[in-house]
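S.K.: Structure for the following, please:
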Amino acid sequence: MQISWSDGRRRSAFTLVELLVVIAIIGVLIALLLPAVQQAREASRRISCSNNLKQLGLAMHNYHGTFQSFPYGQFNDQQLDEATQQPNRATWFVATLPFVEQSTMYDAIKGSMGTTPANEWDETSRKTVLSAFVCPSDPNGGKVGTDGFQGNYLGNAGVEALSQAEAAISATDNTGMNGLFFVKSHINFKDITDGTSNTLMFGEIRQSPQENCTIGNYWNGWGMETMFCAVFSKINTTSMDFVPFGAGADNPWRPTQQLPASAFTAYHLRSAHVGGVMATRADASVSFLPNTLSGQVYKDLLNRGDGSVVPPF
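M.R.: Okay, the predicted model is just below:
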């Protein structure tokens, strides 16, 4: 330790080695503390995401109480040449707006529903980001694409991919798909014969930074962009999504295969949460689906009437 003299008094000073030791100790403490801070922040974001999905489930229950069924997954299907039917390209998101405290937005677009497609409705409404549909853990959450706001939460279409043939059947008698939302669907509680606690209603996806990736496109649902299925039976799968040509883009977590417009569509549950994804059940409860979830249990959760018992996980 060096000793210095000033005004007749002795004062000590740090040596360079001692200063470096102190800096090193501070660095170690920060390194130990940072993961804990990050985990606390992620826990908070996960709680917020869970609350979003809970409120969305309750909104669907209120919708069902008003109309005696859940809304359609999307109003029509471009594969069936229904472009003249209005509200063309509308999705379940639009029908839900009055039940998530967005009556003003709904009123702004209501006058256009019978005359023009959803992607041409009031631009201010379309480009408004609703935090209730955004997972705060997703770095690309709250994306505004070409048509408007794209969210993180999709409706359960069932186990199989959505195809033209299935859409045609679903539009007439609801037998083509085994989830809750699809083309012109009108599923109600009595259709969920497995029980509402054994059937998923919503799940989350990771949003893309790429403009031409349309997953979660709430304002232009012509390729089933607001619904998910379980073709590959895996949460956070590295298998590719199947999308209509021009409707998708690769990401590090989401490779895609673009197919002709007449082919099927398959979007899968993914999230930025560690170890799994958040999902709403049809009883409006929220669960965390781990990456280790059995493929069969995952399919059972999506199928509203397969008669299978869903075990705890």
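S.K.: C-alpha only now, for contacts and for neighbours.
M.R.: Fine.
S.K.: which residues touch residue 178?
M.R.: For residue 178, the contact set (Cα atoms under 8 Å, 6 or more residues apart in numbering) comprises 157, 158, 159, 160, 302, 303, 304, 305.
S.K.: and with 6 Å instead?
M.R.: In this structure, residue 178 makes contact with 158, 303, 304, judged by Cα atoms under 6 Å, 6 or more residues apart in numbering.
S.K.: I'd guessed the last one sits against residue 190; true?
M.R.: No. Look at residue 304 against residue 190 with Cα atoms under 6 Å: they stay out of range, at 10.2 Å.
S.K.: ok, and the closest non-adjacent residue to residue 221?
M.R.: In this structure, residue 221 finds its nearest non-sequential neighbour in residue 89, 4.6 Å apart by Cα to Cα, 6 or more residues apart in numbering.
S.K.: Tell me the spacing between that neighbour and residue 119.
M.R.: The gap separating residue 89 from residue 119 is 7 Å, by Cα to Cα, to the nearest Å.
S.K.: Of those two, which one has the most company?
M.R.: In terms of neighbours (other Cα atoms under 10 Å), residue 89 is the more surrounded of residue 89 and residue 119; the figures are 25 against 19.
S.K.: Roughly how far does that one sit from residue 74?
M.R.: Residue 89 sits 7 Å away from residue 74, going by Cα to Cα.
S.K.: repeat for residue 18
M.R.: Taking Cα to Cα as the measure, residue 18 falls 68 Å from residue 74.
S.K.: Of those two, which one has the most company?
M.R.: Relative neighbour count places residue 74 above the other of residue 18 and residue 74, with 29 against 12, counting by other Cα under 10 Å.
S.K.: pretty sure that one contacts residue 91?
M.R.: Yes. Using Cα under 6 Å, residue 74 is in contact with residue 91, at 4.1 Å.
S.K.: one more to line up against the first:
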Amino acid sequence: MNRAGSTYRSRTGAARSEIVVAFGLVVVVAGLVLPTVQAARADAARVQCRDNLRQLGTGFLEFEKVQNGFPARRLKNPKSGWGAELLPHIGQAELAKAYSFRYDWFDPVNKATSETVVKAFVCPASPKDRALTCSDVASPGSRNTDRTTKFSAKGAPSDFVAANGFKVPATGYGINWPYPTGAADNNQHQAMIDDAHLPVNRITDGLSCTVLVIEQAGRPQKWVNGTRGRGAGDDEANGNARGLWAGYGAIPFHPVDRADGTSPGRGDTTDCVVNCNNQHSVYGFHAGGAHVLFCDGSVRFVGENLDGRTFALLVTRDDGEALGTNDY
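M.R.: Just a heads-up that it's a prediction; the model follows:
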């Protein structure tokens, strides 16, 4: 009896030991496999993000052929942006038919359309659930005659933004820099302009040397050096909101201090324009860099060491200094 009981206990103990060993092996294997799986997912998200931006690039070129110029970066009265203008050229014909430029993007007429997520405007590496509810009264040019009621729409996100000028640090970028320092309004030389379609012959630096749209992912959330900040950054919760494909599609670009990700750039090697701040320059949730769309429809992955002066030259359409891909 005792021998039988002893045998039972030894078998039970052995079985428990085998379970512990097996569990340990599972943990070890999982520890080895998980980073590989995570890396594969990150690579897939990066590729899809690039492909989405390429689709937008094709849409821009098709738009230019029809309209003899690139879309307006923003339409101010009624309020809208390049995202809405691009819809029929990126496989969104039905949404395009439903959208009316005679009303603001947040107007009840456009509410359902503006709240529709469009895959081409989203980078899958970005945080989810980022729609921003915006409220505003109708613009003076809107066909909606109600000028007192605040209309609301929970706009669908866009991870891609155009430039509304370039703010050069007060110290400038050397004696050969062709434009003023200071406010972005002093440097309105980007590939898209307000309320009009810029002809490509005004992009004298060359289409392959001039930035059209950058990845500025994570909006309307604010992200600094990989950490989410408080609030919604520069995005006002009104009709001027950025980070939404139907809303204003542009914001001033400028470098920031690499150390804190928030202080204005100083025009030296401490400047950062990639993955330091998603309110002012290039920002992606990818290791080592983010994507940029050029006026010829090409998409390039730019690294985190891109300097402020080179970025400013790439954004500027007519500075006279054409850059090749080996320059950055």
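S.K.: Would you mind reporting the TM-score between them?
M.R.: Taking TM-score structural alignment, normalised by the length of structure 1 as the basis, the two superposed chains have a TM-score of 0.72; 262 aligned residues with a Cα RMSD of 3.4 Å.
S.K.: Just give me the match in structure 2 for the residue nearest to residue 221 of structure 1.
M.R.: Alignment note: residue 89 of structure 1 maps to residue 79 in structure 2; criterion TM-score structural alignment.
S.K.: Residue 43 of structure 1 falls within a helix, correct?
M.R.: Yes. Counting by DSSP: H, G, I helix; E, B strand; the rest coil, one finds residue 43 of structure 1 located in a helix.
S.K.: And the strands in structure 1, which stretches?
M.R.: With strands called from DSSP state E, structure 1 shows them at 2-6, 9-13, 143-144, 149-150, 153-158, 200-204, 227-229, 241-244, 256-259, 276-281, 286-290.
S.K.: which of these is buried the deepest?
M.R.: Greatest average neighbour count among those goes to strand 227-229 (a mean of 32), per mean count of other Cα atoms under 10 Å.
S.K.: Next, the mean deviation of it compared to structure 2.
M.R.: Its matched residues in structure 2 lie on average 3.1 Å from strand 227-229 of structure 1 after superposition (mean Cα distance after the TM-score superposition for structure 1).
S.K.: Show me what that strand is packed against.
M.R.: Contacts defined by 3 or more Cα pairs under 6 Å, 6 or more residues apart in numbering; DSSP states H and E place strand 227-229 of structure 1 against strand 153-158.
S.K.: Packing partners of the strand it packs on?
M.R.: strand 200-204, strand 227-229.
S.K.: Including distance to residue 213 of structure 1, could those go into a markdown table?
M.R.: Output for those, formatted as a markdown table (distance: least, Cα to Cα, whole Å):
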| stretch | distance to residue 213 of structure 1 |
| --- | --- |
| strand 200-204 | 16 |
| strand 227-229 | 15 |
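S.K.: who wins for proximity to residue 50 of structure 1 among those?
M.R.: strand 200-204 (10.3 Å; Cα to Cα).
S.K.: what does that closest one contact?
M.R.: With Cα under 6 Å, 6+ apart as the contact definition, strand 200-204 of structure 1 has outside contacts at 152, 153, 154, 155, 156, 269, 279, 280, 281, 282, 301, 302.
S.K.: quick one: which of the residues you listed is nearest residue 232 of structure 1?
M.R.: Nearest to residue 232 of structure 1 out of the contacts of strand 200-204 of structure 1 is residue 269 (Cα to Cα; 10.4 Å).
S.K.: Mind telling me what the closest one corresponds to in structure 2?
M.R.: Under TM-score structural alignment, residue 269 of structure 1 pairs with residue 282 in structure 2.
S.K.: Could you tell me how many residues sit around that match?
M.R.: Residues lying near residue 282 of structure 2 (other Cα under 10 Å) number 31.
S.K.: Kindly report the same for the one 3 residues further on.
M.R.: Residue 285 of structure 2 has 22 neighbouring residues, counting by other Cα under 10 Å.
S.K.: could I get the strands of structure 1 as JSON lines with distance to residue 34 of structure 1?
M.R.: Formatted as JSON lines, these follow (distance: least, Cα to Cα, whole Å):
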{"stretch": "strand 2-6", "distance to residue 34 of structure 1": "35"}
{"stretch": "strand 9-13", "distance to residue 34 of structure 1": "31"}
{"stretch": "strand 143-144", "distance to residue 34 of structure 1": "28"}
{"stretch": "strand 149-150", "distance to residue 34 of structure 1": "32"}
{"stretch": "strand 153-158", "distance to residue 34 of structure 1": "30"}
{"stretch": "strand 200-204", "distance to residue 34 of structure 1": "27"}
{"stretch": "strand 227-229", "distance to residue 34 of structure 1": "35"}
{"stretch": "strand 241-244", "distance to residue 34 of structure 1": "35"}
{"stretch": "strand 256-259", "distance to residue 34 of structure 1": "35"}
{"stretch": "strand 276-281", "distance to residue 34 of structure 1": "22"}
{"stretch": "strand 286-290", "distance to residue 34 of structure 1": "25"}
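S.K.: which one of these lies closest to residue 127 of structure 1?
M.R.: Evaluated over the strands of structure 1, closeness to residue 127 of structure 1 peaks at strand 149-150, with 5.2 Å, by Cα to Cα.
S.K.: what's in contact with that closest one?
M.R.: 127, 129, 143, 144, 216, 217, 218.
S.K.: got the contacts of residue 178 of structure 1 as TSV, with distance to residue 205 of structure 1 columns?
M.R.: Output for the contacts of residue 178 of structure 1, formatted as TSV (distance: Cα to Cα, whole Å):
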residue	distance to residue 205 of structure 1
158	15
303	19
304	21
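S.K.: between those, which is closest to residue 242 of structure 1?
M.R.: Residue 242 of structure 1 has its nearest neighbour among the contacts of residue 178 of structure 1 in residue 158, at 15.1 Å by Cα to Cα.
S.K.: Next up, the contacts around the closest one.
M.R.: Residue 158 of structure 1 is in contact with 177, 178, 179, 229, 302, 303, counting by Cα under 6 Å, 6+ apart.
S.K.: give me the number of residues near the aligned partner of residue 201 of structure 2 in structure 1?
M.R.: Counting by TM-score structural alignment, residue 201 of structure 2 lines up with residue 190 in structure 1. Residue 190 of structure 1 has 10 neighbours, counted by other Cα under 10 Å.
S.K.: mind checking which of the strands of structure 1 is nearest residue 38 of structure 1?
M.R.: strand 276-281 (17.3 Å).
S.K.: Show me the contact partners of that closest one.
M.R.: Contacting residues not belonging to strand 276-281 of structure 1 are listed as 53, 197, 199-203, 271, 286-291 [Cα under 6 Å, 6+ apart].
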